[in-house]
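>>> okay, structure incoming, though there's no sequence with it:
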């Protein structure tokens, strides 16, 4: 989880491959209307995100064996909705500075998310640091190092 440009998709794919889990790309479940808004530089509201979070919660619930889900989950209330759908859910928070996120998003090319929305992501972000079941990582570390950190943490925090 984290703001746009933090590396959710890259790390999610690496962790899913390493752990033998299905990867669910949260962005694939945004409605056409939400994608259109974001492509025009209009930030999503809580109302826009409500149905998206419900669908993602359903995806989590339908994979009790485990799954890797990429999702911004910027607010605690969003994370709580996902936790309600999948008790024991853990989050990896990819922390990144605004300038680095802006640079990454601007370099994406054809992605639907407008670089002008990075500021709104940081304004919306409620840090999950201190919440149970959260690992904070530095999004700028090498991907292989991040994947190793996450895999080690998952093994250390497995529920019997």
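Received it, and whenever you're ready, just let me know what you need. The structure displayed is predicted, hence computed values, not measured ones.
>>> okay, CA-based contacts and neighbour counts for the rest of this
Will do.
>>> all strands of this structure, in order?
Here the chain has its strands, by DSSP state E, at 22-25, 67-70, 91-95, 134-138.
>>> so can I have CSV of the ones you listed showing distance to residue 120 and mean neighbour count?
Below are those laid out as CSV (distance: least, CA to CA, whole Å; neighbours: other CA atoms under 10 Å):
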stretch, distance to residue 120, mean neighbour count
strand 22-25, 21, 18
strand 67-70, 19, 23
strand 91-95, 16, 22
strand 134-138, 20, 16
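>>> try this one next to it:
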């Protein structure tokens, strides 16, 4: 086997293993999708400012667009449970998370942090809180639904390098 063949085989295994890691780890999907959602929301905000909208209007429209995109990506890619009911819960959750975020920023600003730094610091706890709120309160499925779904899915025996499905 040539060096190039070994290299390409290793590269393919790395991509496949990375995809498995991404699919198996919900929090990793949450963080990566969240980065994309944040970039989209900020891009929308900047574009709306660029076309001449006032910052409060631009922020509101970017928030609405961001919630729509975020619901779609979080609901389908991360939690795999996007329904009309979860959309309502998602909007309510983000209103509450927004209030937590601005309260935390205000608190941090009392300790002489700038609004920029306070916002950056608040991102960490709000992100963690949002993960658990979205996981359990918004996209969480009841125990009856979870056990029914898990019985439908094939079980995997991943003790060996090549994962085999066990019926």
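Ah, there it is. On a predicted model such as this, the values are computed, not experimentally measured, just so you know.
>>> let me see the TM-score of these two.
Aligned and superposed, the two chains score 0.36 in TM-score terms (TM-score structural alignment, normalised by the length of the first structure); 94 aligned residues with a CA RMSD of 4.7 Å.
>>> re earlier: export the strands of the first structure to a markdown table and tack on distance to residue 118 of the first structure?
Shown next, in a markdown table, are the strands of the first structure (distance: least, CA to CA, whole Å):
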| stretch | distance to residue 118 of the first structure |
| --- | --- |
| strand 22-25 | 19 |
| strand 67-70 | 17 |
| strand 91-95 | 14 |
| strand 134-138 | 18 |
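>>> for residue 152 of the first structure, find the nearest of these.
strand 134-138 (10.9 Å; CA to CA).
>>> give me the angle between that closest one and strand 91-95.
For strand 134-138 of the first structure against strand 91-95, the angle by axes from the mean of the first three to the mean of the last three CA atoms, to 10 degrees is 30 degrees.
>>> so which helix or strand takes in the residue nearest to residue 45 of the second structure when sequence neighbours are not counted?
Spatial nearest neighbour of residue 45 of the second structure, excluding adjacent residues (CA to CA, 6 or more residues apart in numbering): residue 62 at 5.1 Å. Assigned by DSSP states H and E, residue 62 of the second structure belongs to helix 55-73.
>>> what's that helix packed up against?
helix 26-50, helix 84-110 (3 or more CA pairs under 8 Å, 6 or more residues apart in numbering; DSSP states H and E).
>>> give me that answer again for 6 Å
helix 26-50 (3 or more CA pairs under 6 Å, 6 or more residues apart in numbering; DSSP states H and E).
>>> tell me the angle the helix it packs on makes with helix 55-73.
Using the same axes, to 10 degrees: helix 26-50 of the second structure against helix 55-73 is 150 degrees.
>>> how far does helix 26-50 of the second structure sit from the chain's center?
The chain centroid and the centroid of helix 26-50 of the second structure are separated by 10 Å under CA atoms, centre = their mean, to the nearest Å.
>>> quick one: buried residues of that helix?
26-27, 29-31, 33-34, 37, 40-42, 44-46, 48-49 (16 or more other CA atoms under 10 Å).
>>> so which other helices or strands are in contact with the helix ranked longest in the first structure?
Longest helix of the first structure, by residue count under DSSP state H: helix 46-61. In terms of contacts (3+ CA pairs under 6 Å, 6+ apart), helix 46-61 of the first structure is packed against helix 76-85.
>>> SS state for residue 165 of the second structure?
Of the three states, residue 165 of the second structure takes strand according to DSSP: H, G, I helix; E, B strand; the rest coil.
>>> nearest residue to it in space, please, no chain neighbours.
Once flanking residues are discounted, residue 165 of the second structure sits nearest to residue 156: 4.6 Å by CA to CA, 6+ apart.
>>> distance of residue 60 of the first structure from residue 38 of the first structure?
Using CA to CA, to the nearest Å, residue 60 of the first structure is found at 24 Å from residue 38 of the first structure.
>>> more crowded one of the two?
residue 60 (22 against 18; other CA atoms under 10 Å).
>>> and that one, how far from residue 25 of the first structure?
Residue 60 of the first structure sits 12 Å away from residue 25 of the first structure, going by CA to CA.
>>> need the contact list for residue 50 of the first structure.
Applying CA atoms under 6 Å, 6 or more residues apart in numbering to residue 50 of the first structure gives no contacts.
>>> for residue 148 of the first structure, see how far away it is.
When distance is defined by CA to CA, residue 50 of the first structure is 33 Å away from residue 148 of the first structure.
>>> quick one: the residue nearest the centre of the second structure from residue 150 of the second structure, how far?
In the second structure, the C-alpha nearest the mean C-alpha coordinate belongs to residue 30, at 3.0 Å (CA atoms, centre = their mean). From residue 30 of the second structure across to residue 150 of the second structure, the span is 21 Å (CA to CA).
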